[in-house]
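Chemist: sequence and predicted model, in that order:
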Amino acid sequence: MLSYQALQELVAIDSPTGYTQKAAQYIHHLLGTYGWKPQYTNKQAVTCALGSKPRLAIAAHTDTLGAIVSRINADGTLGISLLGGPLLNSFEGEYCRIYTLADKVYTGTLLLNNPSTHVNAEAAATKRDIGSMHIRIDEPVQKKADTEQLGIQVGDIICFDTRYQELPSGYIKSRFMDNKAGCFVLFEIARRMAARKQHAPVELFFSNYEEVGHGGSGGYAATIEELLVIDMGVVGTGCEGNEQHCSICAKDSSGPYDYQFRKKLVQLAETHQIPCKIDIYPYYGSDGSAALRAGNDFRVALIGPGVAASHGMERTHKKGIEATIDLCMAYINQL
């Protein structure tokens, strides 16, 4: 039975966009324990060659959603700016950690302004946005100066609890399955190939700015010809994907993915009886989108396990993750 310990450990490491160094260090160390020699790019993404002169890059992003302190309010609470696009209705009431530049960590909660229904008759009807919400710090602060004395300032990073649970039914529910489940797929590729003493012209690429659009823009080996992006499959009304399948994206908001690349993936899924769904994502972009916008001459495909309730309280299934791993291995084996 496949162990998901590495996924749980990665999820436990806070890594919102712009604050991914600890997750990158974990990934670098883990790949090293398998016998590979990972490297950092200048932007601190992690790359790892699984053979000489790699032609195929397999990418997943380590960065997640989060927030950043935008102001200290008069009552000592914190105003926020978002990192990526968290669904605030889902994140309301979530516990969080505030990381200061002095490496102090404080805890808090994301709340509606004036959140008590006993004094605010409009609490239920108020639109949730960054102007109507704040972080309540778990410290005795009553004014701006109190918070400043803690060393909290504008630009400090806010990371939300994940509530990771791995269930007997095979479901894994947690924030940030987008895209730490995708990172786990790359971990398993590296682990399996190391165990088999297998080498292939493949580079693993763990990007760190996908949620803000430029994670996959550069940093690849000069020999790369194809980019296989592993990112969450969309689950929802009008989409074919589900949590127990690997989704193969034909088109997202940035346009269609490479037709021949996609066709080969579909054929491999059919040949090896890997549960997959071909899908269109109406509101979506990926590291592949960023790579193409940056002018990279790659053939790009996008696959990944179905993830329900994206950018909220997400859930996926081991069957979808393992189908994605199997499809990646099938593609690697035919190179």
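Modeler: Nice, I can see it.

Chemist: going by C-alpha atoms from here, please, whenever you check contacts or count neighbours.
Modeler: OK.

Chemist: contacting residues for the closest residue to Lys144 other than its chain neighbours?
Modeler: Counting by Cα to Cα, 6 or more residues apart in numbering, Gly76 is the residue found nearest to Lys144 once chain neighbours are left out, at 4.3 Å. Contacts of Gly76 were listed using Cα atoms under 8 Å, 6 or more residues apart in numbering, and they are 141-147.

Chemist: mind redoing it with 7 Å?
Modeler: Gly76 is in contact with 141-144, 146-147, counting by Cα atoms under 7 Å, 6 or more residues apart in numbering.

Chemist: output the longest helix belonging to the protein.
Modeler: helix 177-195 (DSSP state H).

Chemist: got a list of contacts for the next helix or strand after that one?
Modeler: The element immediately downstream of helix 177-195 (helix or strand, assigned by DSSP states H and E) is strand 202-207. Contacts of strand 202-207 with the rest of the structure, by Cα under 7 Å, 6+ apart, involve 45-51, 54-62, 186, 215-216.

Chemist: and after strand 202-207, which helix or strand comes next?
Modeler: The helix or strand immediately downstream of strand 202-207 is strand 226-230, counting by DSSP H and E.

Chemist: now do that following strand: which elements does it pack against?
Modeler: Applying 3 or more Cα pairs under 7 Å, 6 or more residues apart in numbering; DSSP states H and E, one finds that strand 226-230 makes contact with strand 56-61, strand 299-307.

Chemist: mean neighbour count and distance to Ala181 for those strands - can I get that in a markdown table?
Modeler: Supplementary listing: these in a markdown table, determined by neighbours: other Cα atoms under 10 Å; distance: least, Cα to Cα, whole Å:
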| stretch | mean neighbour count | distance to Ala181 |
| --- | --- | --- |
| strand 56-61 | 27 | 9 |
| strand 299-307 | 29 | 8 |
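
Chemist: out of these, which gets nearest to Thr324?
Modeler: Go through the helices and strands packed on strand 226-230 one by one with Cα to Cα and the one that ends up closest to Thr324 is strand 299-307, at 5.8 Å.

Chemist: quick check: nearest residue in space to His199, chain neighbours excluded?
Modeler: Using Cα to Cα, 6+ apart, the nearest residue to His199 is Gly51, at 4.9 Å.

Chemist: wait, that neighbour sits on Lys197?
Modeler: No. No contact is recorded between Gly51 and Lys197 when judged using Cα atoms under 7 Å, the distance being 10.8 Å.

Chemist: is the residue nearest to Leu327 when sequence neighbours are not counted in a helix, a strand, or coil?
Modeler: Excluding the flanking residues, the one nearest Leu327 by Cα to Cα, 6+ apart is Ala269, at 6.3 Å. Of the three states, Ala269 takes helix under DSSP: H, G, I helix; E, B strand; the rest coil.

Chemist: burial of Ala269, as a residue count?
Modeler: Here the count is done by other Cα atoms under 10 Å, and Ala269 has 23 residues near it.

Chemist: same question, the one 5 residues further on
Modeler: Counted with other Cα under 10 Å, the neighbours of Ile274 add up to 21.

Chemist: second structure for comparison follows:
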Amino acid sequence: MQAVVQTIRDLVEIPSPTGFTVHALTYVENRFKEEGITYKKLEKGALLAMLPGKSSRIRLLTAHVDTLGAMVKEILPTGRLSLSQLGGYAWTAIEGENCLVHKMDGQTVSGTIVFHHSSVHTSRVTNTEERSATNIEVRLDIRSTTAEETRVAGIEVGDIVTFDPRFVHTETGFVKSRHLDDKASVALLLELVKKWKTLTLPHPVHILISNYEEVGFGGNAGFSEDVAEYIAVDMGALGEGQHSDEYTVSICAKDGSGPYDLALRHQFTRLAQQHTIPYKVDIYPYYSSDASAAVHAGHDVRHGLLGPGIESSHSYERTHETSLQATYDLLDVFVKEPMNDENTL
């Protein structure tokens, strides 16, 4: 898993919130070029890689390179910035985080995301006031005490704000970072294509690296009408009442968008059992994926969802090498299998 972990690190250290994914997509594109993988760019900026197979019916796997982030909503009279979220998260999940403001000229200004009344020595509400868009600010690392001074530095409304991922790989096998959702899955697919390109696959495998998943419309267009199976490779959701963990591959039975294809789910679980791959089947109550977005867009596909278990999603996230390995192994055996209607479950 060392190659996968290194690729995760490469990816999370490239800022790519929704709407600002060009640099991460360039990294993925260069990886496809290095491996001699046929691919094309879609109009929304996503990448679609294509591996040949014996059948005309295509199996599509997708993972998204876009992450959470923010935009400058307002330059405050104090010279600080208020934010508009890119993607959905709790304001408490970014409080205290270092960040970069990406200016129109391509340069960046560093800062820290803070609560307006951040000092306990000067305010009684520091520990009690609910965090919201009205009181979370960016404290810039420039000398500015007015909106005019901040604008002179080249910062303007609409500039992208990205969060420090703080990647850590522990000796005990944990991977800790922001944006493991879904760059862990992108890394898995980038490592797997090295192997799959040498095989004669039962079906063509197309790999869609999408870039608008966090806002609901990443992988809903741009793929062939011959796609019969659409598999989102995305994080398993951990928490109270959940079955998933950080040590297995999570197979989703249902999320907030509804149930996933039952035959596909049974195929995933059967393959995991046959190959002794640790797995958990789970339901994610507040979740949707690019696979569900494709179905909602009207595509006639069987859709599925699996991925590594990610703790503290949309915050400072964590997974383990064993979960990455289990996801890698299940995807690897899955693409070598005929489709469900050509196979006995």
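Modeler: Noted; the coordinates are in hand. Computed from a predicted structure; not experimentally measured.

Chemist: one step back: got a markdown table for the helices and strands packed on strand 226-230 of structure 1, with distance to Phe176 of structure 1 too?
Modeler: What follows is these, written out as a markdown table (distance: least, Cα to Cα, whole Å):
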| stretch | distance to Phe176 of structure 1 |
| --- | --- |
| strand 56-61 | 11 |
| strand 299-307 | 10 |
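
Chemist: which residue in structure 2 aligns with the residue nearest to Leu327 of structure 1?
Modeler: For Ala269 of structure 1, the aligned residue in structure 2 is Ala272 (criterion: TM-score structural alignment).

Chemist: wouldn't its match be in contact with Leu330 here?
Modeler: Yes. Under the contact definition of Cα under 7 Å, Ala272 of structure 2 touches Leu330, with a separation of 6.3 Å.

Chemist: wait, what's in contact with the aligned partner of Asp255 of structure 2 in structure 1?
Modeler: Following TM-score structural alignment, the counterpart assigned to Asp255 of structure 2 within structure 1 is Asp252. Contact criterion Cα under 7 Å, 6+ apart gives 280-285 as the residues in contact with Asp252 of structure 1.

Chemist: and the gap between Asp252 of structure 1 and Leu228 of structure 1?
Modeler: In this structure, Asp252 of structure 1 and Leu228 of structure 1 are separated by 15 Å, where distance is defined by Cα to Cα, to the nearest Å.

Chemist: Pro168 of structure 1 now?
Modeler: When Cα to Cα is applied, the distance between Pro168 of structure 1 and Leu228 of structure 1 equals 31 Å.

Chemist: so the two - more neighbours on which side?
Modeler: Each of Pro168 of structure 1 and Leu228 had its neighbours counted (other Cα under 10 Å), and the higher figure belongs to Leu228 (24 against 7).

Chemist: what's that one aligned with over in structure 2?
Modeler: Under the alignment (TM-score structural alignment), Leu228 of structure 1 pairs with Ile231 in structure 2.

Chemist: do the same with Gly304 of structure 1
Modeler: With TM-score structural alignment as the criterion, Gly304 of structure 1 lines up with Gly307 in structure 2.

Chemist: pull the contacting residues for that match.
Modeler: When the contact criterion is Cα under 7 Å, 6+ apart, the partners of Gly307 of structure 2 are 185, 233-236, 249-251, 327.

Chemist: go again with 10 Å.
Modeler: Neighbour list for Gly307 of structure 2: 63, 181-182, 184-185, 188, 232-237, 248-252, 279, 323-324, 326-328, 330-331 [criterion: Cα atoms under 10 Å, 6 or more residues apart in numbering].

Chemist: Ala221 of structure 1 versus the closest residue to Ile224 of structure 1 other than its chain neighbours, what's the distance?
Modeler: Setting aside the residues directly before and after it, Ile224 of structure 1 is nearest to Arg55 in space (Cα to Cα, 6+ apart), at 4.2 Å. Arg55 of structure 1 sits 8 Å away from Ala221 of structure 1, taking Cα to Cα as the criterion.

Chemist: mind listing the helices for the stretch 1-150 of structure 2?
Modeler: With DSSP state H, counting those that start in this stretch, the ranges of helices along the stretch 1-150 of structure 2 come out as 2-12, 22-35, 147-152.

Chemist: out of those, which comes closest to Gly298 of structure 2?
Modeler: helix 22-35 (26.3 Å).

Chemist: measure the mean distance from the closest one to structure 1 post-superposition.
Modeler: Between helix 22-35 of structure 2 and its aligned stretch in structure 1, the superposed structures give an average distance of 0.7 Å (mean Cα distance after the TM-score superposition for structure 1).

Chemist: show residues contacting that helix.
Modeler: For helix 22-35 of structure 2, the surrounding residues in contact (Cα under 10 Å, 6+ apart) are 10-17, 36-41, 45-49, 64-66, 183, 186-187, 190-191, 193-195, 197, 209-211.

Chemist: repeat that for stretch 141-160 of structure 2.
Modeler: Contacting residues not belonging to stretch 141-160 of structure 2 are listed as 15-20, 69-84, 86, 100-105, 107-112, 140 [Cα under 10 Å, 6+ apart].

Chemist: what lines up with Met313 of structure 1 in structure 2?
Modeler: Correspondence of Met313 of structure 1 to structure 2, assessed by TM-score structural alignment: Tyr316.

Chemist: check contacts around that match.
Modeler: Contacts here follow Cα under 10 Å, 6+ apart; on that basis Tyr316 of structure 2 touches 93-94, 97, 165-167, 176-180, 310.

Chemist: now it: how far from Glu191 of structure 2?
Modeler: Counting by Cα to Cα, the gap between Tyr316 of structure 2 and Glu191 of structure 2 amounts to 24 Å.

Chemist: just Ala253 of structure 2 next, same as before
Modeler: When Cα to Cα is the yardstick, Ala253 of structure 2 and Glu191 of structure 2 sit 26 Å from each other.

Chemist: same question, Thr150 of structure 2
Modeler: From Thr150 of structure 2 across to Glu191 of structure 2, the span is 43 Å (Cα to Cα).

Chemist: higher neighbour count, these two?
Modeler: Neighbour count, other Cα under 10 Å: between Thr150 of structure 2 and Glu191, Thr150 has more, with 22 against 17.

Chemist: and of the contacts of Gly76 of structure 1, the nearest to Ala125 of structure 1?
Modeler: Nearest to Ala125 of structure 1 among the contacts of Gly76 of structure 1: Gln142, at 26.9 Å, using Cα to Cα.
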